[in-house]
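> This is the structure alone, sequence omitted:
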């Protein structure tokens, strides 16, 4: 605001002026915005009077060091102005404007505006993410450098929104992913999540959930809270945790919110949960001291790597000179540290002792004296030195610095982004394109000690610069204590929605629940595995437990099995029987009955029948390339040879009766030469069909996986189906022709009419092969082969028995009928 006073303008801020809690003049002044207090006093405004200033409560032990160095900024003194914001975004913005423009009332000439150069060159802070976002929104447009030591929200890496923001602590983007990998490492797939309801908690948890889903981790619940929430809302969080089934809780909370939650959980004695913590509270010794119910025993999480800054501890603990100076901030700090009050007589609280100022800091045990906050102090240390190095480069410092070089925020910001140096302890300090440092964390485990206070043990590391599979490292020689049994080493606790499916089963998701909740059902036949039922390879089948694939049993008609043995025996019996008949015919070849029935064709027929019986043996045994080609061609050719002989005999009978007619010379057209030629001709036609079949598409051995699920049927594929049915059709055609001719000659007047027996044999032959076709098509596997063998044997036995057994009967048992007179006699006449 400005108003006229004579010829000058009075420039001052609107509202109450902000006075720094700590300040020191110097050639170059740096600003500091910290949360010395964790809360502010809640007030109800009546809107009738001007609201009172924000009253901070609950002191937080935090301090910084600014070292003077002869090598860095020689001859230049660094001053500072530090403000306390109590983690209030509104107060953070207000003190930022005070740091940028100052609080003093300034008189300026009437023609001059109220704007002035910045009072500080850079700002260190703030501690929390939400205040940092508010402050960075103000400093960004004017490119005013701001370096935070503890604000981890990934949202602050957005250089479009926050172009002047940098930090010396890694972004929550990496922390959240580290937590997700940590949870996955220990096999926890069913977890709960609690977060702070601010930018730190909400953004961090969002990244964690995204990373967790990619790793197959499910959240049973994700709830939020804030330390200033009413008790009933905090109780609701407790109720959600109590009613859950998950035993692992990922807590993305600030240390102040964690403090509030632990108090409530302790009231309900809610032990037995495995806590996974963010860096904000996992290394906080103050929370460990206050956790008297051991709620957090066995907690594990990520923390800023432990730091050791030489001389820092001694400097921080040397507070007495500041107490003597009467600094209000340090007096309050001392009173909080030792639970006492200065000027006891002026206080109404008579329960607290009076502070003397000579109390010994080394006699108390808290996060301030044990230096558990050293990593945070180290981050502030790095931030200050980053600005100092940038100023050193801008001022062209060597032995001296050019004090006349003008400084502006944009130039300082550009130099800070480019700096790269190592601290005295060897830590490399630099900022990436997003203003973030390298992301490295320690894995911390809370292990109870004899004095009842947890000890923070480093059990692993996380380095985001390494490949994904190597980023998380858990030391194998370090003992990790878990929450279920903190007094002894135990196995990793289990937290899953559904137990892992046993081998041979698969997951079926439960309706309306996350993917981690499922039922296990047995894999189907032919499938195996424990996660996703996979189909076994074609030659394999699942075992009874469905946890492995075993080789399928191969099936074919073999000589070892009963059916194969019986068919083999039948084939050999038929062969022997045919040979016996041939021997009988050869022994009695000069008898009338043998001579009258065309001995030459009879012996050829017996030979072909022998081949027919033997060809059935080619169908037994494991099919091979040669056996497949042999069995069908041998069957086709031998049967045509057999039917050709029968057809020849039938024609001879017809011609013989025609020859008995007066003046008939028909036999000269179908004499022995013609008979031989007819047999050869009919057979050559079948040979030609078989050659074409074998040339174009021959039969081949084939593994049939479709007939049976758990067996492999090894069979002979036909190759060309046309070739197969052409062979079979030709046999049927000759058999039908033979049957018709024999049927026509069945009643010829002869005492021994062979046409009758041929008719019977052809009737059996045709009946067998007509019934063979549907039986062959419908029979599975080796049974189709057995049907084909049976058809061969049945038709062969039919021919052998019907044509030759009656003759053998007369030859052996009725020799009196085996005479020429008897053979030439006419059949009995009807009365």
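Right, received. Where do you want to start? Keep in mind that what you see is a predicted model, and the values were worked out from it rather than measured.
> all contacts plus neighbour counts: C-alpha atoms, from now on.
Noted.
> Residue 176 versus residue 436, what's the distance?
Distance of residue 436 to residue 176, computed by C-alpha to C-alpha, to the nearest Å: 15 Å.
> who's more crowded, the two?
Legend: neighbour count by other C-alpha atoms under 10 Å for residue 436 and residue 176, higher for residue 176 (25 against 22).
> want to compare, so here's the second one:
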């Protein structure tokens, strides 16, 4: 913060001629202390007035940078709100602070935890984890962050086996209970929405009896803390972190410490003594006296490593955001110069108004606030990987950018190391995926991620993994044995190359030959008394009709068509009536011949050849008329019988029109459904139904 203020005070573009001062307060991570500081700042004046030439306006506080934690920031913002006093936090990420009705003067340069929760949920879903555990800090940061994560996870179908909260001030029994839940759980993945101090307590407890392999998913509160990389069972941890950044000139500023500056500051004195393990005040007996040979440029620690800056850049941007707001309120560009009015008594309300409008870029890092006082969310995806030296390091492997189109926010550009150094993504599910051909059935009393895989019932399929239901195949399709695909049902009809057709054709031809041979014999012996006595005319007609009857059976072989259906039924009916008429005529003549032997009987004159011909013709014409009416009103048609056998289609001729509710598909058009038939073999049943009288 001091470095940023010195840059601003030395700038000719930002607030030229105006210097910004500062005071630093330590809240000691205590809400009461933070509240006390907030009341102190809200008074508008410090108890000490600074009247030297360096101060443009003595003692007037324009804005506050901080607090670090969400809970103290909430308390401070409730106090600042009524006074229109702007507060810009670099680290308070609780999503609750986006509520402008409750916190109208709160801004932050760190993204809201709502974005972090969405990013973590997308991360879990991306790797196919549906069964996870969750632990959180019992604070506004942990509780609100975890609530947002659980809501986002639920939308993505992710189930939580357990959700535990704790605080570093809890009893050892409470901490141990949380650790035991993690050890005994079946979830491979643990999402930890915890701040750094609470995570240290939890990992120390877990280190006493390391749990089975667990894949840790971390929030930005602890995932980049290098202290935790010493816990080997956390290798492969992955999480979201504040973007790594670089601030030019900061390293030289940090290393430019004179002994006079160190001695004048209690904070710098403590830092100096810890860094070089010596003492400046002789208060630490087991340390040597600092002799002045200590060179801060030789230090290699987190203080001098400015290439891993994350939260530091959030402070840097917060200071510049306030400076730009003050600049926009006091200064304006005239021609090629910038003029600032030093005589205006600036109020915090004006700074608040301008802070909502700031939009600039500093060292390549954009700074702006939306209507909720939040910046554009951008996170790095970091992974704990073991280096060649055998040391676990925090490595950036991707990013999450909320400004990108939906579905493209999450990007991974490097290989990830998983738990225990594995290269394969670990599996964390309550139940294994159900393969195609089965469907999920939830287990009673368990979350939706716990289910059994049940095979699809007959006639139904599921063609995707984890199908919730099975779908019936279309009427003309049937599932494969694996119930994962519908294929067209085999179509069956009495074809010429089948055994039954060959036998039927053989009998038909044999009968035809017998009838023809008999006719030839009758014709050859037509002048003999026995032939003449049998009414040779009706006998030849009978043999002709029998020949046609035998040949009619051939029309029942082959795929039914509209013409064949009309022919096979009507032709057989007419020819059969002709045959029966001839038999009837011959039988009546024989019967009457016996009655005509009585004295005085003249019955035979009514049953002579003309009457016999008339009888045969009349009965045949009646059948022809019946068949003609039938063909006009309700002709037979080819249809696909889908009901007799579920697994195949039988092509047959439909003789009766059913209602629309029971109709089945014709081919190529729609046809009625036949009533359910007895379960004989398909071809025998088909032949029986076609030939029965």
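Thanks, I have it. Bear in mind that the values here come from a model prediction, so they are computed numbers and not experimental data.
> Can you tell me the SS state at residue 125 of the second structure?
Under DSSP: H, G, I helix; E, B strand; the rest coil, the three-state class of residue 125 of the second structure is helix.
> next one: residue 683 of the second structure
Applying three-state DSSP: residue 683 of the second structure is helix.
> Map it onto the first structure.
Taking TM-score structural alignment for the superposition, residue 683 of the second structure sits opposite residue 782 in the first structure.
> Can you give the contact residues for stretch 699-714 of the first structure?
Stretch 699-714 of the first structure is contacted by residues 526, 538-541, 552-556, 622-625, 628-629, 715-720, 780-782 when judged by C-alpha atoms under 8 Å, 6 or more residues apart in numbering.
> Could you give the number of residues near the closest residue to residue 420 of the second structure other than its chain neighbours?
Counting by C-alpha to C-alpha, 6 or more residues apart in numbering, residue 420 of the second structure lies nearest to residue 235, which is 6.0 Å off, once chain neighbours are set aside. Per other C-alpha under 10 Å, the neighbour tally for residue 235 of the second structure reads 26.
> rewinding a little: the match of residue 683 of the second structure touches residue 561, doesn't it?
No: with contact defined as C-alpha atoms under 8 Å, residue 782 of the first structure does not count as touching residue 561 (11.3 Å).
> These two: which is more packed in?
residue 782 (19 against 10).
> what's the spacing between the equivalent of residue 169 of the first structure over in the second structure and residue 91 of the second structure?
Structural alignment (TM-score structural alignment) places residue 169 of the first structure against residue 110 in the second structure. Residue 110 of the second structure is 6 Å from residue 91 of the second structure, where distance means C-alpha to C-alpha.
> overlap in contacts of those two?
By C-alpha under 8 Å, 6+ apart, the residues touching both residue 110 of the second structure and residue 91 are residue 314.
> So those two - more neighbours on which side?
The neighbour comparison of residue 110 of the second structure against residue 91 (other C-alpha under 10 Å) goes to residue 110, with 27 against 24.
> got the contact list for the more buried one?
89, 90, 91, 92, 93, 242, 314, 374, 375, 377.
> Of those, grab the buried ones for PyMOL.
In PyMOL syntax, the buried subset of those is picked out as below (16 or more other C-alpha atoms under 10 Å):
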select buried, resi 89+90+91+92+93+242+314+374+375+377
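> Compile the contacts of residue 110 of the second structure into JSON lines and extend it with columns for secondary structure and distance to residue 45 of the second structure.
Shown next, in JSON lines, are the contacts of residue 110 of the second structure (DSSP: H, G, I helix; E, B strand; the rest coil; distance: C-alpha to C-alpha, whole Å):
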{"residue": "89", "secondary structure": "strand", "distance to residue 45 of the second structure": "21"}
{"residue": "90", "secondary structure": "coil", "distance to residue 45 of the second structure": "24"}
{"residue": "91", "secondary structure": "coil", "distance to residue 45 of the second structure": "26"}
{"residue": "92", "secondary structure": "coil", "distance to residue 45 of the second structure": "26"}
{"residue": "93", "secondary structure": "coil", "distance to residue 45 of the second structure": "29"}
{"residue": "242", "secondary structure": "strand", "distance to residue 45 of the second structure": "35"}
{"residue": "314", "secondary structure": "helix", "distance to residue 45 of the second structure": "27"}
{"residue": "374", "secondary structure": "coil", "distance to residue 45 of the second structure": "29"}
{"residue": "375", "secondary structure": "coil", "distance to residue 45 of the second structure": "30"}
{"residue": "377", "secondary structure": "coil", "distance to residue 45 of the second structure": "35"}
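> Kindly indicate which of the contacts of residue 110 of the second structure lies nearest residue 483 of the second structure.
residue 377 (46.4 Å; C-alpha to C-alpha).
> Please name the nearest non-neighbouring residue to the alignment partner in the first structure of the closest one.
Matched by TM-score structural alignment, residue 377 of the second structure corresponds to residue 439 in the first structure. Leaving aside its sequence neighbours, residue 439 of the first structure sits nearest to residue 170 (C-alpha to C-alpha, 6+ apart; 5.0 Å).
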